[in-house]
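>>> pasting the sequence and the predicted coordinates here, then a few questions.
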Amino acid sequence: MRKEDQLLGVHHVTAMTSDVEKNYAFFTDILGMRLVKKTVNQDDIYTYHTYFADDLGSPGTTMTFFDFPNNPKGTKGTNSISRTGFRVPSDAALTYYEQRFNEFNVKHEAISTEFGKKVLRFWDFDDQAYQLISDETNTGVKAGIPWKKGPVPEEFAIYGLGPVEISVSYTADFKGLLENIFNFKTVIQEDDRYLMEVGEGGNGAQVVLVDDTTSPQSQQGFGEVHHVAFRLADRKSLAVWQEIFDNLGLANSGYVDRYYFESLYVRVGHILVELATDEPGFMGDEPYETLGEKLSLAPFLENRREYIESVIKPFNTIRA
């Protein structure tokens, strides 16, 4: 495989929320991430799809959410994406957020160390699990740009996705798939936890694989992650990967145009994995100054705008 076709790191993580407005407030007002796109699920137009990222919606910085109507609460357990990581510039940023979480009554643990780096674990109102990780000693994939008009000072603010935690009950098999298909390498092992990375490595290109044979089987629902996406350079790379999956007999979605990026989906064991291109990004259909302030629709949905706006509950994201 050509170097330019290899995975570049984490592209985005998509999870499910019980309340799109509370979720918006949590991510913008507390975490200080920018809403770069407010749209609908292209496969279910009755569901919002919101994208929170850095100042420009850079690849590798985006956390996205669905709010499926009547979705039950998910059940935590094994065979799931069990925690999403976010990068901050320094150890001091963790201290800042720890104080901020106290101020806003956000459930969190004390700052701790994992795989030699400082981390701060926390949860939102849906019990969705996250952690902040310090880039103080980090090398590898470059981070994004903090939200310039956000509520968190730029020197402390979240500016990228960090390691994504995946818990499975069949670790040896799953680890082999990550290594043999996706070219991940194990960097460190601590007890039943494996730090694995791809491409240039570092916090923006890592997963934490957890060996969990004792927890119950997880169940999808709000408060849980829907899928993880890894970065590819362009559509040519997607075609390379589709051929790989086809040759291995792995059922996959085939090419999917998501308008903001181009995609290919495959299920690895219990985990839904998306490969997504860095381009074209989130800046093509809205001005920088007002990203995320109106309902954005992919071109093939634009002729249904009036109907979509009549059936989806509006919520205000204007920050002027």
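Looks like it came in fine.

>>> going by C-alpha atoms from here, please, whenever you check contacts or count neighbours.
Noted.

>>> show me where the stretch 151-300 of the chain has helices.
All helices of the stretch 151-300 of the chain, identified by DSSP state H, counting those that start in this stretch, fall at 171-180, 235-248.

>>> can you list the buried residues in the last one?
Spelled out, it's helix 235-248. By neighbour count on 16 or more other C-alpha atoms under 10 Å, the buried set for helix 235-248 is 235, 237, 238, 241, 242, 245.

>>> for stretch 291-308, same thing?
In stretch 291-308, counting by 16+ other C-alpha under 10 Å, buried: 291, 292, 293, 294, 295, 296, 297, 308.

>>> thinking again about what came up before, between the buried residues of helix 235-248, which is closest to residue 35?
residue 235 (25.6 Å; C-alpha to C-alpha).

>>> any figure for the gap between the closest one and residue 272?
20 Å (C-alpha to C-alpha, to the nearest Å).

>>> residue 203 now?
Taken as C-alpha to C-alpha, the span from residue 203 to residue 272 is 21 Å.

>>> in stretch 87-104, what counts as buried?
In stretch 87-104, counting by 16+ other C-alpha under 10 Å, buried: 87, 88, 89, 90, 91, 93, 94, 97, 98, 101.

>>> closest to residue 53 out of those residues?
Nearest to residue 53 among these, with distances taken as C-alpha to C-alpha, is residue 87, at 11.4 Å.

>>> tell me the SS of that closest one?
strand (DSSP: H, G, I helix; E, B strand; the rest coil).

>>> so it is in contact with residue 156, correct?
No - using C-alpha atoms under 8 Å, residue 87 makes no contact with residue 156, being 9.9 Å away.

>>> residues near residue 111, how many?
17 (other C-alpha atoms under 10 Å).

>>> same question, residue 319
Residue 319, neighbours per other C-alpha under 10 Å, totals 10.

>>> residues in contact with the nearest residue to it once chain neighbours are set aside?
Nearest non-adjacent residue to residue 319, counting by C-alpha to C-alpha, 6 or more residues apart in numbering: residue 293, 7.4 Å away. Taking C-alpha atoms under 8 Å, 6 or more residues apart in numbering, we find residue 293 in contact with 37, 38, 316, 317, 318, 319.

>>> quick one: which of those residues has the most company?
Going by other C-alpha under 10 Å, residue 37 tops the contacts of residue 293 with 26 neighbours.

>>> just checking, residue 224 touches residue 124?
No - with contact defined as C-alpha under 8 Å, residue 224 does not reach residue 124; the gap is 11.0 Å.

>>> who has more neighbours, these two?
Using other C-alpha under 10 Å, the more surrounded residue of residue 224 and residue 124 is residue 224, with 25 against 18.

>>> measure the more buried one to residue 173 for me?
Residue 224 is 23 Å from residue 173, by C-alpha to C-alpha.

>>> adding another structure so you can compare the two:
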Amino acid sequence: MLQFTGLHHVSAITKSAQQNLDFYTNVLGFRLVKKTVNQDSPSMYHLFYADGEGSPGTEMTFFEIPVVGQTHEGTNSISTTSFRVPTDEALHFWKERFEQFDVAHEDITERAGRQTLRFRDPEKQRLMLVSDEHNEGVAGGIPWKVADIPESFAIYGLGPSYFTVANAKATDALLTTVLHFREAGTYEADGTSYKVYETGEGGSGAEIHVEHREDLPVERAGRGSVHHIALRVSTEEDIDAWIERLEQFGVRNSGFVDRFYFKSIYMQDPNGLTIEIASDGPGFAIDEPEDTLGEALSLPPFLENDRAIIEANLKPLHTKRGE
């Protein structure tokens, strides 16, 4: 049976690539592993943050859209992105760090049997840290070494992705019948109920938590919102197999898409959420040395001839830590 190996990446929207870079590297301690452009609209940056090795399952990416407005939060949205930390103790470190850097955050709270800490980035992106203290399942990555963040407390992977939807039955059918997710329980938090779905080995790196909300307006995306979530497979052949399965169930999809750093297919769930399926390889070191990932502007081969024009339309971006 076809199975995903976990979450691959989450892609969101920012108004300012430089502000975004400063927060996700200098405050959260991610490594910028690829500075490139939106392949479908190369006038805008596409930044990839990840663990120290740029591992699938640890990636948070952002499209820069300078003219974008603020998100109007609501239903039919990928409403929270979470990141994994090794222990409950790590959450206390991060709470103190958020206070030091004036990051908006809530108290440490238990959700689905794990300790969690909700917070917001400067553009009000809805984020959460999740403790792996008692977690089993998909392994995390290798933390990027940052001087003021102990490795034992560092972020090292994506945690559960949260969907807020009006038609929960339709999302349930897509996840379980078509995409082979398993129901893994329910829980109450934040005054509402959530259903947990898992794939592959399970655990926090392989979960989607769905909140059913018909009382909210449909979210209007902007800066601080998630554009799509990607589910992880090992090979290009897996992408082909999933295309066949989606066609079998009549799920409209993009067909095979070569993103150079990985291979993909895109679909929408019945509530309009964009879901990508992405392969592990070939990876971010395909076009630059591993020790300098993200420092120069990388372009896929089909855009390389337009490098001069693309660079002229982008604002310079300081990508070395501390600049």
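Great, that's in hand. Since we're looking at a predicted model, the values are computed, not measured.

>>> quick one, strands of the stretch 101-250 of structure 2?
105-111, 114-120, 126-131, 158-165, 182-189, 192-198, 207-212, 226-233 (DSSP state E, counting those that start in this stretch).

>>> on average, how far is the first one from the matching bit in structure 1?
This means strand 105-111 of structure 2. When structure 1 is overlaid, strand 105-111 of structure 2 sits 0.4 Å from its aligned residues on average, using mean C-alpha distance after the TM-score superposition for structure 1.

>>> read off where that strand ends up in structure 1.
Mapping strand 105-111 of structure 2 onto structure 1 (TM-score structural alignment) gives residues 108-114.

>>> quick one: the matching stretch to chain centroid distance?
21 Å (C-alpha atoms, centre = their mean, to the nearest Å).

>>> ok, now stretch 37-49 of structure 1?
16 Å.

>>> okay, and that stretch goes to which residues in structure 2?
Residue span in structure 2 matched to stretch 37-49 of structure 1, by TM-score structural alignment: 34-46.

>>> give me the residues contacting stretch 99-111 of structure 1.
30, 94, 95, 98, 118, 119, 120, 121, 122, 123, 124.

>>> how does it look with 10 Å?
26, 29-31, 91, 93-95, 97-98, 118-125, 127, 129-133, 152 (C-alpha atoms under 10 Å, 6 or more residues apart in numbering).

>>> burial count for the residue lying closest to residue 218 of structure 1 once chain neighbours are set aside?
Leaving aside its sequence neighbours, residue 218 of structure 1 sits nearest to residue 77 (C-alpha to C-alpha, 6+ apart; 4.1 Å). Neighbourhood size, residue 77 of structure 1 [other C-alpha under 10 Å]: 19.

>>> got the contact list for the aligned residue in structure 2 for residue 77 of structure 1?
Using TM-score structural alignment, the partner of residue 77 of structure 1 in structure 2 is residue 74. The contact partners of residue 74 of structure 2, by C-alpha under 10 Å, 6+ apart, come to 164, 165, 166, 213, 214, 215, 216, 217, 218, 219, 220, 221.

>>> most neighbours among those residues, which one?
Most surrounded of the contacts of residue 74 of structure 2: other C-alpha under 10 Å gives residue 165, at 27 neighbours.

>>> trace residue 314 of structure 2 over to structure 1, please.
Under the alignment (TM-score structural alignment), residue 314 of structure 2 maps onto residue 312 of structure 1.

>>> surely that match touches residue 40?
Yes - if you go by C-alpha atoms under 10 Å, residue 312 of structure 1 and residue 40 touch, sitting 8.8 Å apart.

>>> returning to what we had before: winner for burial among the strands of the stretch 101-250 of structure 2?
The highest mean neighbour count among the strands of the stretch 101-250 of structure 2, using mean count of other C-alpha atoms under 10 Å, belongs to strand 158-165: a mean of 26.

>>> tell me the counterpart residues of that one in structure 1, please.
Counting by TM-score structural alignment, strand 158-165 of structure 2 lines up with residues 161-168 of structure 1.

>>> how distant is that stretch from the center of its chain?
Taking mean C-alpha positions (C-alpha atoms, centre = their mean), stretch 161-168 of structure 1 and its chain are 10 Å apart.

>>> got JSON lines for the buried residues of stretch 87-104 of structure 1, with distance to residue 1 of structure 1 too?
JSON lines is the format used below for the buried residues of stretch 87-104 of structure 1 (distance: C-alpha to C-alpha, whole Å):
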{"residue": "87", "distance to residue 1 of structure 1": "29"}
{"residue": "88", "distance to residue 1 of structure 1": "33"}
{"residue": "89", "distance to residue 1 of structure 1": "33"}
{"residue": "90", "distance to residue 1 of structure 1": "35"}
{"residue": "91", "distance to residue 1 of structure 1": "37"}
{"residue": "93", "distance to residue 1 of structure 1": "39"}
{"residue": "94", "distance to residue 1 of structure 1": "39"}
{"residue": "97", "distance to residue 1 of structure 1": "41"}
{"residue": "98", "distance to residue 1 of structure 1": "43"}
{"residue": "101", "distance to residue 1 of structure 1": "44"}
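
>>> what is the nearest of those residues to residue 249 of structure 1?
Out of those, the member with the shortest distance to residue 249 of structure 1 (by C-alpha to C-alpha) is residue 87, at 35.5 Å.

>>> report the contact partners of the aligned residue in structure 2 for that closest one.
The equivalent of residue 87 of structure 1 in structure 2 is residue 84 (alignment by TM-score structural alignment). Neighbouring residues of residue 84 of structure 2 by C-alpha under 10 Å, 6+ apart: 58, 90-91, 116, 128-133, 135, 140-141, 153-160, 204-205.

>>> rerun that using 6 Å as the cut-off
With contact set as C-alpha atoms under 6 Å, 6 or more residues apart in numbering, residue 84 of structure 2 has these partners: 129, 130, 155, 156, 157, 158, 159.

>>> distance to residue 44 of structure 2 for the residues you listed - can I get that in JSON lines?
Shown next, in JSON lines, are the contacts of residue 84 of structure 2 (distance: C-alpha to C-alpha, whole Å):
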{"residue": "129", "distance to residue 44 of structure 2": "28"}
{"residue": "130", "distance to residue 44 of structure 2": "31"}
{"residue": "155", "distance to residue 44 of structure 2": "27"}
{"residue": "156", "distance to residue 44 of structure 2": "27"}
{"residue": "157", "distance to residue 44 of structure 2": "26"}
{"residue": "158", "distance to residue 44 of structure 2": "24"}
{"residue": "159", "distance to residue 44 of structure 2": "27"}
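
>>> what is the nearest of the buried residues of helix 235-248 of structure 1 to residue 183 of structure 1?
Using C-alpha to C-alpha, those come closest to residue 183 of structure 1 at residue 241, 12.2 Å.
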